[in-house]
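S.K.: sharing a model that was predicted from the sequence below.
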Amino acid sequence: MSPLTWIAVGSLAAWGWLLLGQGSFWLADVRLPRREDPAEWPAVAIVVPARDEAEVLPVSLGSLLAQEYPGHAEVFLVDDGSTDGTGRLARELADRADRARGPALTVCSPGEPEPGWTGKLWALRHGIALARTRTPAPEYLLLTDADITHAPDSLRALVSSARGADLDLVSQMARLRVATFWERLIVPAFVYFFAQLYPFRRVNRAGARTAAAAGGCVLLRDSAAERARVPESIRDAVIDDVALARAVKRSGGRIWLGLADRVDSVRPYPRLGELWRMVSRSAYAQLRHNPLLLMGTAGGLAVVYLAPPVAVVGGALTGSPLPVAAGATAWAAMTGTYLPMLRYYGQPLWLAPLLPFTAALYLLMTLDSAVRHYRGQGAAWKGRTYPRPARPGAAEEGARP
């Protein structure tokens, strides 16, 4: 067989394995587990790290202050060195909120992070410590980003699911904004690739090694956080959500991850450059800053996603039916697995055959992430740059599936 045929057959075999052996990652049907309203609703501290989020705060913080939760809940917004008036705006929103109905709000600022801490985890540390001084002490912590909006019953549903399924960590992957052409092309694929790397069913299986969470919405039992020494044990993790899930699972906690229906991100990424930076700032950290893993990932992306259309076109041009047949079958399998995610995002299904093009963009973003790392730029976010952690394997703890 020609090299093109071998590549096409190899890609087809890879898709056969992905379909049958990767936890049905492509079904996009994992939702909150069984719910059970407790006889007495536990106290919850909602901790929101925020750095320069004045643009989205009126919507996101407003949704938290409007939570219809039967028990005691308090919001702790941690202003992480903002320069756009985030803290002041938060206090103004709290003054206008209906305090008789929704949670109270405390706004605080911990100052600049100590060496060895990422800004978000430093803010979470301060917010969690402050929450634990309150009466009643929180039984659960809702860790949510400042660009995430929650439906009024979101907290109630999360607590009911945690209680009903006896879970220490419940995380929902917020539905990201999809409005522009580039968001339609890249955002659903981002979640699709994440689910392929960390299949939700495998994450949720007791005893499985795979662990992951989505940092925008994490309900965490406070006792599990203390047992896992969170956030101190993951203080320099760039991919903090996966590191958090690994720490909780490793310490004996039960975790759950799925897609959200009424938890949404309002952060816009209208242009390709903004989406590129969103992916590339942490892609190489996901690979543990390992050149061999980078080469393996690049090769894997090429064989799985780029080879099928190349085989179809190359086989057609050379009059070779076998690579055309194998490539077309692999391309069809790829397209079929992407359809559920496009439906979840309400996007046109004609985008599915374009997944090889999107994968090529992700490959270039990953390579760019490595280049930025070796140039000393590391993972950059809102004026801060995080190099490779000094502690061996610290940030990488969260990058292993």
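M.R.: Now that the structure is in, tell me what you want to look at. Residues are numbered from 1 along each chain as shown.
S.K.: okay, CA-based contacts and neighbour counts for the rest of this
M.R.: OK.
S.K.: what's the nearest residue to residue 230 if we skip its chain neighbours?
M.R.: Nearest residue to residue 230, sequence neighbours excluded (C-alpha to C-alpha, 6 or more residues apart in numbering): residue 244, at 7.2 Å.
S.K.: give me the contacts around stretch 190-199.
M.R.: Stretch 190-199 is contacted from outside by 22, 23, 24, 25, 26, 210, 211, 212, 338, 341, 401, using C-alpha atoms under 8 Å, 6 or more residues apart in numbering.
S.K.: columns distance to residue 219 and neighbour count on top of those, output as a markdown table?
M.R.: Formatted as a markdown table, the contacts of stretch 190-199 follow (distance: C-alpha to C-alpha, whole Å; neighbours: other C-alpha atoms under 10 Å):
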| residue | distance to residue 219 | neighbour count |
| --- | --- | --- |
| 22 | 26 | 18 |
| 23 | 24 | 17 |
| 24 | 25 | 18 |
| 25 | 23 | 24 |
| 26 | 25 | 22 |
| 210 | 19 | 21 |
| 211 | 15 | 29 |
| 212 | 13 | 33 |
| 338 | 28 | 23 |
| 341 | 24 | 20 |
| 401 | 21 | 16 |
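S.K.: got another one to weigh against that:
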Amino acid sequence: MGQTAHVSAVVWTAAVSLAAWLWLLLAQGFFWRTDVRLPTRREPDVWPSVCVVVPARDEAAVLPASLPSLLAQDYPGRAEVFLIDDGSTDGTGELARELAGRQHGLPLTVASPGEPPTGWTGKLWAVRHGIALARACEPEYLLLTDADIAHAPDSLRELVSAAGTGGFDVVSQMARLRVESPWERLVVPAFVYFFAQLYPFRRIGKERAGKKGERRTRTAAAAGGCVLLRSEAAERARIPDAIRHAVIDDVALARAVKDSGGRIWLGLADLVDSVRPYPRLHDLWRMVSRSAYAQLRHNPLVLFGTVTGLTLVYLVPPAAVAVGAVTGSAGAAVLGALAWLVMAGTYVPMLRYYRQPLWLAPLLPFTASLYLLMTVDSAVQHYRGRGAAWKGRTYARPGTVPDEG
């Protein structure tokens, strides 16, 4: 009787997991589709001016593969690049000047803001300094891009055309991350897949009526590696001052622009690539765990719900198949297999986008288990006082630092 009850519980749990996957498949903004690319665009008669702001800390290893691509932008309007050296110890600033000296392209200014004051992350303090320098040029747009991001020659003109045509205050692209090592193949496409599940790209570009007829986007998110931001919108939303302590600064930026009445768009990139390698599991683990608990607002109850949800959605299907095979329960095996099939099917488009073999799709439960452990580790490190640590700095939880007027 006891074993029958246990099997019955597995059957019901597998049924709930399958129902969850059917809901995700049909009702979560079709997050699994990868055809959200730059929207319809036309080139303007007069090209607006753009300033590119690149915060950089100890990026000498990747800068030769990224900075020349920015300096070589084929942009018909006025544009220049500001690289803000955030206290690097590896010669990042000197290397940037050397790379610019070898290449005739967009003008480059290299500056350093000094150590960030209390309440600021290093990246956003560097962005603030870059925006302040850019204001002297009175640009219509700011391109905020990371030091490990390489752009195709027409990337900037395509971004500006899309923003102008669609009337967007933010146009952001999720850079195509590097996928070469075995661990990168297993973990990186899933990273973008999970992000899209949390922030379905289709919903970000849609609008709904807000208070007093204001237009508001349904979901707010951006990808920090490539954010084209209208200068007027940045001032209206007080970027970056309003988000100065945000570890997940790209999502915070998008929310701030949305809350100030701006329009945002986010999609996958064809012309923007990350050149940063994550060859070992340890490297990928650090990338995810440094901000995972911040994503959960440092809330233990949200952490518990996330772990429960990941277990139900990703780990129950293969477990139900195994239980069904051992106990002879056809119900558990069939329901688990169906949920697993839907899961793998939704992952296939992302694997195709990253040009990876489709046999990786059934391994998604294993990858999800890694992300579950990374999330728990992020919480553990937070309570040990080592949360949100990156490149020699550890940032306090928002709300524990003094607020500025």
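M.R.: Perfect, thanks for sending it. Everything numeric in this text was worked out from a predicted model, so none of it was measured.
S.K.: alignment lookup: the residue nearest to residue 230 of the first structure to the second structure.
M.R.: Counting by TM-score structural alignment, residue 244 of the first structure lines up with residue 253 in the second structure.
S.K.: how about the host helix or strand of its match: buried residues?
M.R.: In this structure, residue 253 of the second structure is located in helix 249-259 according to DSSP states H and E. By 16 or more other C-alpha atoms under 10 Å, the buried positions in helix 249-259 of the second structure come out as 249, 250, 251, 252, 253, 254, 255, 256, 257, 258, 259.
S.K.: show me the contacts of stretch 190-199 of the first structure that map onto strands.
M.R.: Under the assignment DSSP state E, those contribute nothing to strands.
S.K.: columns distance to residue 113 of the first structure on top of the residues you listed, output as TSV?
M.R.: What follows is the contacts of stretch 190-199 of the first structure, written out as TSV (distance: C-alpha to C-alpha, whole Å):
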residue	distance to residue 113 of the first structure
22	39
23	39
24	40
25	37
26	39
210	30
211	27
212	25
338	40
341	38
401	29
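S.K.: what about residue 326 of the second structure, neighbour count?
M.R.: The burial count assigned to residue 326 of the second structure is 10, neighbours taken as other C-alpha atoms under 10 Å.
S.K.: kindly report the same for residue 209 of the second structure.
M.R.: There are 11 residues near residue 209 of the second structure, going by other C-alpha under 10 Å.
S.K.: ok, now which ones touch the residue nearest to it when sequence neighbours are not counted?
M.R.: In this structure, residue 209 of the second structure finds its nearest non-sequential neighbour in residue 215, 5.3 Å apart by C-alpha to C-alpha, 6+ apart. Counting by C-alpha under 8 Å, 6+ apart, residue 215 of the second structure makes contact with 207, 208, 209, 261, 262, 263.
S.K.: closest to residue 45 of the second structure out of those residues?
M.R.: residue 263 (22.3 Å; C-alpha to C-alpha).
S.K.: the closest one maps to what in the first structure?
M.R.: Residue mapping for residue 263 of the second structure onto the first structure gives residue 254, with TM-score structural alignment as the criterion.
S.K.: check residue 231 of the second structure too.
M.R.: Using TM-score structural alignment, residue 231 of the second structure pairs with residue 222 in the first structure.
S.K.: any idea how far residue 41 of the first structure is from that match?
M.R.: Residue 222 of the first structure sits 15 Å away from residue 41 of the first structure, taking C-alpha to C-alpha, to the nearest Å as the criterion.
S.K.: so these two - more neighbours on which side?
M.R.: Per other C-alpha under 10 Å, whichever of residue 222 of the first structure and residue 41 has more neighbours is residue 222, with 22 against 17.
S.K.: the more buried one reaches residue 137, doesn't it?
M.R.: No. Applying C-alpha atoms under 8 Å, one finds residue 222 of the first structure not in contact with residue 137, separated by 9.4 Å.
S.K.: what's the match for residue 307 of the second structure in the first structure?
M.R.: Residue pairing (TM-score structural alignment): residue 307 of the second structure is matched to residue 298 of the first structure.
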